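In: Predicted model and sequence follow; I will ask about them next.
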Amino acid sequence: MTTLDVEELDDRVVVTLRRPEARNAINAAMAAELHEVCAALEAKPRLLLITGADGTFAAGADIGELRERGRDQALQGINRRVFDRIAKLPLPTVAAVDGYALGGGAELAYACDLRLASPTAVFGNPEPGLGILAAAGASWRLRELVGGSVAKQVLLAGKRLDADDALRFGLVAEVVPAGELITRAHALLDRMSRSGALALRLTKLVADGDGHPLTDDLAQAVLFETDDKRDRMDAFLAGGRS
């Protein structure tokens, strides 16, 4: 890995974006390395934490590379494909955002299931100012996260959401001091890791779907037959905690 620091633990993988010369801007090499991380998590599902080094999450996509890309590269969806893959990972993903998350950096954060922010976090999509659009998921993910009106303010009018805005609009779950951001993100992952892995996986699958009672019933039918369900409910009935 040349653009990422990757720490693999038993129940989670921690990825730190690290391109100090470009404020962690997302280039083709980083996208390729994120695909490698996704492949590992698809083969062995674990929780994922993504953050950025040196007080910046990711200041955008690499403009130097974007300047040279043409129609064929746009149709390849270089960033979109990896962000879609992150969004579809089996177990939950968390973005810990310190500093700027702009352009492609914002879209990477939007693709995660949950986001935590430091007080200096800033989200924005300035792509139209560069003559392009936010084509790696922001045009629809941001609307789902904060609603159509706020999304259009960001996408069309260039509004940037600071940490307070992001919390007020529900884009982030919590704002914590920068020095506590990673610790708090791990605490959130710890809480999720105490849940049943299959229950967590199927809950994410159902929550990300279009919604249908039969889907809920089928997922629940699978879970009702597991030893994990019986063990956890026996512990609860015996006075333990689920």
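Out: In hand now; what should we look at? Numbering: from 1, shown residues only.
In: Please count neighbours and contacts with C-alpha atoms only from this point.
Out: OK.
In: Just confirm Glu127 contacts Gly103, I think it does.
Out: Yes. Glu127 is in contact with Gly103 according to Cα atoms under 8 Å; the separation is 6.4 Å.
In: quick one: which of these two has more around it?
Out: Gly103 (26 against 19; other Cα atoms under 10 Å).
In: so Leu49 sits in a strand?
Out: Yes. Counting by DSSP: H, G, I helix; E, B strand; the rest coil, Leu49 is located in a strand.
In: how close does it sit to Gly105?
Out: 14 Å (Cα to Cα, to the nearest Å).
In: overlap in contacts of Glu127 and Gly103?
Out: Contact criterion Cα atoms under 8 Å, 6 or more residues apart in numbering; residues shared by Glu127 and Gly103: Ala134.
In: Do a quick rundown of the helices in this structure.
Out: With DSSP state H as the criterion, the chain has helices at 28-43, 63-68, 71-76, 78-87, 104-111, 138-146, 148-155, 163-168, 181-193, 197-207, 213-224, 227-237.
In: So the most centrally placed residue in the chain versus Leu214, what's the distance?
Out: What sits nearest the mean C-alpha location of the chain, by Cα atoms, centre = their mean, is Cys112, with 1.6 Å. To Leu214, Cys112 is 26 Å away according to Cα to Cα.
In: Next up, a structure to set beside the first:
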Amino acid sequence: MSERVGSVRVERRPDRTVVTLDRPARRNAIDAEMVAALHEVCAELEAEPRLLLLTGGTDGIFAAGADIGQLRERGVRDALAAINSAIFARIRALPLPTVAAVDGPALGGGAELAYACDLRVCTARAVFGQPEVRLGIIAGAGATHRLPALVGEARAKELLFTGRRVEAAEALRIGLVNRVVAEPDELPAAAHELLDEIAKASSLALRLTKLAVDAPAAAHPQLDLVSQAVLFTDAEKHRRMTEFLDRRRDR
């Protein structure tokens, strides 16, 4: 059962939350109301960590970008307020892994929203792009640093400089997405299957792994050592390893 929060729908399951962007008349363009709703969801997931599936549904649109009508009227103070980049950074920093399920266009801020998630699954008709320079602005909500991390600096610069769109097959080939499904109706199952695999892991191990992967290079190996030290004292680690050894002994 889903609940409407602003311009998104939220479904809460025992181990995950499913958030569906729901502004179809504006092609799920990211406006202030949607940003506020996503902040509300993030606050909940920070207080009670669960996996997150973020999707636009299977109607052929993920998010067409930021709401251009609102964006056109924003000034210097709005840019410095980091309206979109702050919520994308908050999604990126959520304690447990996040998956974006993308059907159709994910453009501008919509693409940056997908990049903010840890993993991406898409349909064959998905398309990603950063057209900001053609509108006289930069991709200022995460693409300038997240896109190079995903596809490499030279390819990211090409996409950011030209605004060229990337279709699903290329997105998979260059590492922008993790999986592609042929048909839209296969997307929810594929995304949940990926989350099911993640959910088999220790929650604390997932949290510390995500912290380690997202940490700056200078934090390693110290962060890895401290994280492992914490996990070595965790009862869940002892239980899981005991079960593993028992299964091996029973073969």
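Out: Happy to help now that I have it. These figures come from a predicted structure and were not determined experimentally.
In: that older thread, which residue in the second structure occupies the aligned position of the residue nearest to the centre of the first structure?
Out: Applying TM-score structural alignment, one finds that Cys112 of the first structure aligns to Cys117 in the second structure.
In: and that match, what does it touch?
Out: Contacts of Cys117 of the second structure by Cα under 8 Å, 6+ apart are 91-92, 97-100.
In: now the helices of the first structure in CSV, with distance to Glu8 of the first structure and mean neighbour count?
Out: Formatted as CSV, those follow (distance: least, Cα to Cα, whole Å; neighbours: other Cα atoms under 10 Å):
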stretch, distance to Glu8 of the first structure, mean neighbour count
helix 28-43, 10, 17
helix 63-68, 30, 11
helix 71-76, 30, 10
helix 78-87, 16, 20
helix 104-111, 20, 27
helix 138-146, 28, 18
helix 148-155, 35, 17
helix 163-168, 29, 18
helix 181-193, 13, 16
helix 197-207, 17, 17
helix 213-224, 28, 13
helix 227-237, 25, 13
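In: on that earlier part again, identify, from the contacts of Cys117 of the second structure, the entry nearest to Lys200 of the second structure.
Out: For these, the closest approach to Lys200 of the second structure (Cα to Cα) belongs to Pro97, at 12.4 Å.
In: wait, isn't that closest one in contact with Leu204?
Out: No. Applying Cα under 8 Å, one finds Pro97 of the second structure not in contact with Leu204, separated by 11.5 Å.
In: which bit of the first structure covers stretch 138-154 of the second structure?
Out: Counting by TM-score structural alignment, stretch 138-154 of the second structure corresponds to 133-149 in the first structure.
In: chain center to the matching stretch: distance?
Out: 14 Å (Cα atoms, centre = their mean, to the nearest Å).
In: again, but for stretch 171-190 of the second structure
Out: 14 Å.
In: What lies in contact with that stretch?
Out: 58-60, 101, 103, 119-124, 128, 150-151, 168-169.
In: Drop anything exposed from the residues you listed.
Out: The neighbour count (16 or more other Cα atoms under 10 Å) marks 58, 60, 101, 103, 119-124, 128, 150-151, 168-169 as buried among these.
In: between these, which is nearest Arg13 of the second structure?
Out: Nearest member of those to Arg13 of the second structure, counting by Cα to Cα, is Ala101, at 16.9 Å.
In: I'd assumed Cys122 was in contact with that closest one.
Out: Yes. Counting by Cα under 8 Å, Ala101 of the second structure does reach Cys122; the two are 5.6 Å apart.
In: Format the helices of the first structure as a markdown table; extra columns: distance to Asp11 of the first structure.
Out: Formatted as a markdown table, those follow (distance: least, Cα to Cα, whole Å):
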| stretch | distance to Asp11 of the first structure |
| --- | --- |
| helix 28-43 | 10 |
| helix 63-68 | 35 |
| helix 71-76 | 32 |
| helix 78-87 | 17 |
| helix 104-111 | 20 |
| helix 138-146 | 27 |
| helix 148-155 | 34 |
| helix 163-168 | 28 |
| helix 181-193 | 7 |
| helix 197-207 | 10 |
| helix 213-224 | 20 |
| helix 227-237 | 17 |
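In: Nearest to Ala22 of the first structure, out of those helices?
Out: helix 63-68 (9.7 Å).
In: Pull up the aligned stretch in the second structure for the closest one.
Out: Going by TM-score structural alignment: helix 63-68 of the first structure matches residues 68-73.
In: Now do Ala86 of the second structure against Arg207 of the second structure, distance only.
Out: For Ala86 of the second structure, the distance to Arg207 of the second structure - Cα to Cα - is 21 Å.
In: Of the contacts of stretch 171-190 of the second structure, which belong to strands?
Out: 101, 119-123, 128 (DSSP state E).
In: ok, those residues vs Glu193 of the second structure, which is closest?
Out: Nearest to Glu193 of the second structure among these, with distances taken as Cα to Cα, is Val121, at 10.7 Å.
In: these two touch, right, that closest one and Ala114?
Out: No. Judged on Cα under 8 Å, Val121 of the second structure makes no contact with Ala114 at a distance of 9.6 Å.
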